[in-house]
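Chemist: Below are the sequence and a predicted model for it; my questions follow.
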Amino acid sequence: MHARIAQGFTLIEMLLAITIFALLGVAGFNILSSTTTANDISMQHGEKLAQLQRAMLIIERDFSQLSRRSVRIMGEAPQHSYLSHGELILDSDSQVLAFRRNGWTNPNNLLPRSEIQSVAYRIVEENLERMHFLHPDPVKGEDPKERVLLEGVEAIEFEFYDRKTKSWVNKWQQPDLPAGISISLKTLDFGEIKRVFAIAGGES
C-alpha cells in the first residue's frame, strides 16, 4: 500500500488567493468610501436646505411686522416711503431693502431702545446678510449688527406688488406699504429661488 502524500497549496495558488482577497478588499473599501461620500453630500445638502428655510422664516417674520415709519439711513433725511430700495448701498454687492419693523421685544423697557427695529437686507461676499441697528433712526457712524442668513448667494432682487395697477414693479416710492414683496435669490447651491410675501394692510 502506498502512503498518501499530503499536498499543500502551490505558490501560484497562494498568489492567486492573495490577489483575489486584495481585489475584494479594494472593492469593499471603494463601496464604503462611495457610501460615506454620498452620506456627506446628503448631510451638507440637508444643512444648506435647513439654512435656506431658516432664512425665509426670518424674512417672513420681518415682513409680517413692517412699520409705517419713514426710512432714514445713516443720518440722512427721512425718505417719503416706508421702504428704501436700491443698488450697491450699505456696502452691498447687490440690491438692498431697508425698512422699519415693529415687535422688537423690550420687556418692561429694560433696554435703552425702542421696540421699532431698523432692518436691512444686503449681499456681501456671496452671503445674504440681515442688518439691524440699535436705534430706529441710526445716526452716521453707528455700527449695525450683522447676521449671515444664507451662504452662497450671488445676487438678490426685490419686486413690489402695486394693488392699484395690479402689477409688479421693481421700484417702490409710494407713500404706503406694497401689497406684496417678491424676493429672487441667485444661489450657488439651489439656482434661482423666488418667494412672494403678502404684506398685511399693504396699500390699505
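Modeler: That came in fine, so what should we check first?
Chemist: rest of the way, CA atoms for contacts and neighbours
Modeler: Fine.
Chemist: Excluding sequence neighbours, find me the nearest residue to residue 154.
Modeler: Spatially, and ignoring its direct neighbours in sequence, residue 154 is nearest to residue 126 (4.9 Å; C-alpha to C-alpha, 6 or more residues apart in numbering).
Chemist: Kindly apply the preceding question to residue 138 instead.
Modeler: residue 74 (5.3 Å).
Chemist: Can you give me the distance of that neighbour to residue 32?
Modeler: Using C-alpha to C-alpha, to the nearest Å, residue 74 is found at 56 Å from residue 32.
Chemist: Point me to the helix or strand that includes the nearest residue to residue 105 once chain neighbours are set aside.
Modeler: What sits nearest to residue 105 in space, not counting adjacent residues and going by C-alpha to C-alpha, 6+ apart, is residue 115, at 5.9 Å. Following DSSP states H and E, there is no helix or strand that holds residue 115.
Chemist: did I read that right, residue 52 in a helix?
Modeler: Yes: with DSSP: H, G, I helix; E, B strand; the rest coil as the criterion, residue 52 is located in a helix.
Chemist: which residues touch residue 70?
Modeler: 78, 79, 80, 81, 82, 83, 99, 100 (C-alpha atoms under 8 Å, 6 or more residues apart in numbering).
Chemist: contacting residues for the residue most central in space within the chain?
Modeler: Taking C-alpha atoms, centre = their mean as the criterion, residue 150 is the residue nearest the geometric centre of the chain, at 2.4 Å. With contact set as C-alpha under 8 Å, 6+ apart, residue 150 has these partners: 51, 52, 55, 127, 128, 129.
Chemist: dropping in the other structure now:
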Amino acid sequence: MMNIRPDKTCGFTLLELLVALTVFSIMSLMTYTGLTTVLNSYSHAKEKTEQLSELQAAFTLITRDIEQAIARPVRNSYGDSEEPMVNDGEAIGTLLEFTRTGRPNPAALPRSNLQRIAYTLDDNKLMRLSWAVLDRAPGSEPLESLLLTKVKSASIRFLDKNMDWQEDWPTKTKQEQESGVIKVPRAVELTIELEAWGEIKRLFRVPGNEYYGKPNGV
C-alpha cells in the first residue's frame, strides 16, 4: 500500500501577495516621485542658469555700446536730423538711440568705425538694432539682435552735467543751442523688470565727448 505524503512546498498566501504588491507599489511611487523631483530641480536650475547667462550677455553688450557713445548727430531714413543720443528714435518702442564708435573691422575695410545703435522694447523682448551707416537712406533696414525675453517693462533716464536726472534726452540749454555744442549725458540708467528676476537697475557711464558744430548736411 502506497503512502501519499502531503506537498510541503512553500508558497505565498493571497494575503502575503497583496502585502508584497502594496509595498512594491509604495516603493515604486516613492522612487518615481524622487526622480521627478530631481529632474524638475535640474530643469529649473538649468533654466535659471540660461536666464542669468542671457542677462549677463545683454548687460555686457549694452555697457560696451554706451561706454563708446559719442556726440555725433545723424540723419534718419526720413531725412530728419537726430541728436547724438535720444530716447524717442525712429524705431517703434525705442528706449535709447545713439551713435557709438569702436565698430569692429577685422578685415580692415575702408569704412567708418562709427555706427548707430538703438534699443527697443517690442512684444516683451529687448532688441538691439544697428545701422551700418550713420546718415540713413530711405528704406534702410537695421540689423536686429534679440537680447532679452520675458521683459515686463523697461525705462531709461539720463544724468546731466549738473548731476540731475532727466527723463528725456537731449535737454540742450540756450547756450548750447546757440554755440552748436552737442553733448551726451554723463550716465544712462536702465531700469528693467523681468519675469524671472524682478526689477533690475543698471547705471552705464558715458564718456561725455563733445562735438563742436554740426557735420555738413546735418
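Modeler: Nice, thanks for sending it over. Since this is a predicted model, take the numbers as computed values, not measurements.
Chemist: follow-up on the earlier one: neighbour count and distance to residue 145 of the first structure for the contacts of residue 150 of the first structure - can I get that in JSON lines?
Modeler: Shown next, in JSON lines, are the contacts of residue 150 of the first structure (neighbours: other C-alpha atoms under 10 Å; distance: C-alpha to C-alpha, whole Å):
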{"residue": "51", "neighbour count": "16", "distance to residue 145 of the first structure": "19"}
{"residue": "52", "neighbour count": "16", "distance to residue 145 of the first structure": "20"}
{"residue": "55", "neighbour count": "18", "distance to residue 145 of the first structure": "16"}
{"residue": "127", "neighbour count": "19", "distance to residue 145 of the first structure": "15"}
{"residue": "128", "neighbour count": "25", "distance to residue 145 of the first structure": "14"}
{"residue": "129", "neighbour count": "22", "distance to residue 145 of the first structure": "10"}
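Chemist: Which single one of the residues you listed is nearest to residue 182 of the first structure?
Modeler: residue 55 (14.5 Å; C-alpha to C-alpha).
Chemist: Report the secondary structure state of the closest one.
Modeler: helix.
Chemist: ok, and the closest non-adjacent residue to it?
Modeler: Per C-alpha to C-alpha, 6+ apart, closest to residue 55 of the first structure is residue 149, 5.2 Å.
Chemist: The one you found: neighbour count?
Modeler: 18 (other C-alpha atoms under 10 Å).
Chemist: related to what we said a few turns ago, can you flag which of the contacts of residue 70 of the first structure belong to strands?
Modeler: Using DSSP state E, 83, 99, 100 are the members of the contacts of residue 70 of the first structure that sit in strands.
Chemist: Show me what the first one lines up with in the second structure.
Modeler: For residue 83 of the first structure, the aligned position in the second structure is residue 85, judged by TM-score structural alignment.
Chemist: The closest residue in space to that match that isn't next to it in sequence: how many residues sit nearby?
Modeler: Using C-alpha to C-alpha, 6+ apart and skipping residues adjacent in sequence, the residue nearest residue 85 of the second structure is residue 98, 4.2 Å away. Residue 98 of the second structure is flanked by 28 other residues according to other C-alpha under 10 Å.
Chemist: all helices for the second structure, in order.
Modeler: Along the second structure, the segments classed as helices by DSSP state H run 14-66, 174-179.
Chemist: JSON lines please, covering those and showing distance to residue 117 of the second structure.
Modeler: Shown next, in JSON lines, are the helices of the second structure (distance: least, C-alpha to C-alpha, whole Å):
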{"stretch": "helix 14-66", "distance to residue 117 of the second structure": "8"}
{"stretch": "helix 174-179", "distance to residue 117 of the second structure": "24"}
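Chemist: so which of those helices is the most packed in?
Modeler: helix 14-66 (a mean of 13; mean count of other C-alpha atoms under 10 Å).
Chemist: any idea how far residue 183 of the second structure is from residue 177 of the second structure?
Modeler: 11 Å.
Chemist: I should have written residue 201 of the second structure there, sorry.
Modeler: Distance from residue 201 of the second structure to residue 183 of the second structure, counting by C-alpha to C-alpha: 24 Å.
Chemist: Perfect, that will be all.
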